[in-house]
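Asks: Predicted model and sequence below, questions to follow.
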Amino acid sequence: METLQSCSSDSGVGKTCVLLRFCDSAFSTTFISTIGIDFKIRTIDLEGRKIKLQIWDTAGQERFKTITSSYTAYYRGAMGIMLVYDITSEKSFDNIKNWIRNIEEHASADVERMLIGNKCDMADKRQVGREKSEQLAIEYGIKFMETSAKANINVEEAFTTLAKDIKAKIDKKSGPETAPTVIKPNKNHHEKKVSSFWSKCSLL
């Protein structure tokens, strides 16, 4: 199995809600800040293969930056990263470039990235237009999508798209005749042969 790892940006942009919506089909109006790093796992069917997604949720608060920065190996082990901002908070969008620099410093050079504008159901409070976000995505050569964890808009599509991009990159590297590669997310997982793949994704 291949592993998808996902990361997020500022606190309060809704990355934990996006994760809960995707993995548990749930949404909570109660705001609880992520402490350090948390993760969930979900297995999906993608193009006839089972893909196990290990999705990491990082804390966005300034006081947790020392915790996050100590996970250099964790960043480098990520196959995919979602950068999440809140469309009702221009500040969270402006900070995306800082998170991209953090990724460039700590993550693998070929990590798949996606820009996510969350809370698109709150159009009446929008501070960040789609065109501005699309231009930023073009500037960094990454895909962009608006989501709503509350209204369940594009959450499934965002994770599926990122997983497809990761799978395509892995398939291209391994070639059609190469057996599936097993990637151990951490020292507690033991290597074993499987027919599906394990993908590691981070929410920043």
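Replies: Sure thing, it's come through. Numbers count the residues shown, from 1 in each chain.
Asks: only C-alpha atoms for contact and neighbour calcs from this point on.
Replies: Fine.
Asks: any idea whether Phe39 is helix, strand or coil?
Replies: strand (DSSP: H, G, I helix; E, B strand; the rest coil).
Asks: Could you find the closest non-adjacent residue to it?
Replies: The shortest distance from Phe39 to any residue other than its chain neighbours is 4.2 Å, reached at Trp56 (Cα to Cα, 6 or more residues apart in numbering).
Asks: One more: Lys119?
Replies: Ser148 (4.6 Å).
Asks: show me the contacts for the one you found.
Replies: If you count contacts by Cα atoms under 8 Å, 6 or more residues apart in numbering, Ser148 has them with Val18, Asn118, Lys119, Cys120, Asp121, Asn154, Val155.
Asks: same thing but 10 Å
Replies: Contact analysis of Ser148 by Cα atoms under 10 Å, 6 or more residues apart in numbering lists 14, 17-18, 21, 86, 116-122, 154-155.
Asks: structure B:
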Amino acid sequence: MGSDDSYNFVFKVVLIGESGVGKSNLLTRFTKNEFNHDSRTTIGVEFSTRTVQLDNSTIKMQVWDTAGLERYRAITSAYYRGAVGALLVYDISKHLTYESAERWLKELYDHADPHIVVMLVGNKSDLRDMRTVPAEEAGAFAESKGLMFMETSALDSTNVEAAFIDVLTAIHRKVASREVTRGSISAVTLSAAASRVGAEAQEEPKRCCSSS
């Protein structure tokens, strides 16, 4: 394996959605293959990275997770800055978390690049007996908004890898095609943006993650 610096692209991907839908466990399942049964509500911002081989490119994926609680929304601008992908997560057993998807989508498009790749993710598919959001309904909503769609379970790993890799593949495809067009986002631009926002995030947990 090469060193952590041996990559062609850095892509920043954000996790958004209501508190308690499992964003943090999706993050740790994808980046560390871990699941924390006692995970607490995220306070402020956390991010982890994972390097992935895609076609002939080595891509460093920087995945950001933030609190879904209203009182932490002041971090919005810095959180979305430089993001080229987003997973909009809801809990398939809690319809209210799905109903808020449209609001989260509006916030995302208000702050992020209009070409951002977005996947609607119905998490906790292991709770199928408690389902309140039919996959067909969510899939139709995603299609109407031009989003990708997948159901996942951070608990048993179902589709977690596939969700992130599909988003990564779509980002890579967009970047490759846009590099030859006017106003394109180059790999260097993406890398610099991700590195810059990453550096900003280093201090964030120290400022906002102390217990109250």
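Replies: Received it, and whenever you're ready, just let me know what you need. Bear in mind that the values here come from a model prediction, so they are computed numbers and not experimental data.
Asks: before we move on, back to that, out of the contacts of Ser148 of the first structure, which is most surrounded?
Replies: Most neighbours among the contacts of Ser148 of the first structure, by other Cα atoms under 10 Å: Val18, with 30 neighbours.
Asks: Distance of the equivalent of it over in the second structure relative to Ala163 of the second structure?
Replies: For Val18 of the first structure, the aligned position in the second structure is occupied by Leu26, per TM-score structural alignment. For Leu26 of the second structure, the distance to Ala163 of the second structure (Cα to Cα, to the nearest Å) stands at 10 Å.
Asks: again, but for Lys174 of the second structure
Replies: 17 Å.
Asks: Which one of these two is surrounded by more residues?
Replies: Counting neighbours by other Cα under 10 Å for Lys174 of the second structure and for Ala163 shows that Ala163 has the greater number, 22 against 17.
Asks: ok, now how distant is that one from Thr152 of the second structure?
Replies: Taken as Cα to Cα, the span from Ala163 of the second structure to Thr152 of the second structure is 8 Å.
Asks: returning to that earlier point: verify the contact between the residue nearest to Phe39 of the first structure and Met79 for me.
Replies: No. If you go by Cα atoms under 10 Å, Trp56 of the first structure and Met79 don't touch, sitting 11.4 Å apart.
Asks: shared neighbours of those two, anything?
Replies: Common neighbours of Trp56 of the first structure and Met79 (Cα under 10 Å, 6+ apart) are Leu4, Gln5, Ser6, Lys200, Cys201, Ser202.
Asks: Just give the nearest non-adjacent residue to the third one, would you?
Replies: Counting by Cα to Cα, 6+ apart, the nearest residue to Ser6 of the first structure once its immediate chain neighbours are dropped is Ser202, at 1.4 Å.
Asks: Surely the one you found and Ile81 touch.
Replies: Yes. Judged on Cα under 10 Å, Ser202 of the first structure makes contact with Ile81 at a distance of 4.7 Å.
Asks: Give the residues shared as contacts by the two.
Replies: In contact with both Ser202 of the first structure and Ile81: Leu4, Gln5, Ser6, Cys7, Ser8, Ile55, Trp56, Tyr75, Arg113, using Cα under 10 Å, 6+ apart.
Asks: Switch the shared contacts of Trp56 and Met79 of the first structure over to CSV; also include neighbour count, secondary structure and distance to Asn102 of the first structure.
Replies: Formatted as CSV, those follow (neighbours: other Cα atoms under 10 Å; DSSP: H, G, I helix; E, B strand; the rest coil; distance: Cα to Cα, whole Å):
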residue, neighbour count, secondary structure, distance to Asn102 of the first structure
Leu4, 31, strand, 19
Gln5, 30, strand, 16
Ser6, 31, strand, 14
Lys200, 27, strand, 18
Cys201, 31, strand, 16
Ser202, 28, strand, 13
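Asks: Mind putting those into JSON lines with distance to Lys91 of the first structure?
Replies: Conversion of those to JSON lines gives the following (distance: Cα to Cα, whole Å):
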{"residue": "Leu4", "distance to Lys91 of the first structure": "28"}
{"residue": "Gln5", "distance to Lys91 of the first structure": "25"}
{"residue": "Ser6", "distance to Lys91 of the first structure": "21"}
{"residue": "Lys200", "distance to Lys91 of the first structure": "28"}
{"residue": "Cys201", "distance to Lys91 of the first structure": "24"}
{"residue": "Ser202", "distance to Lys91 of the first structure": "21"}
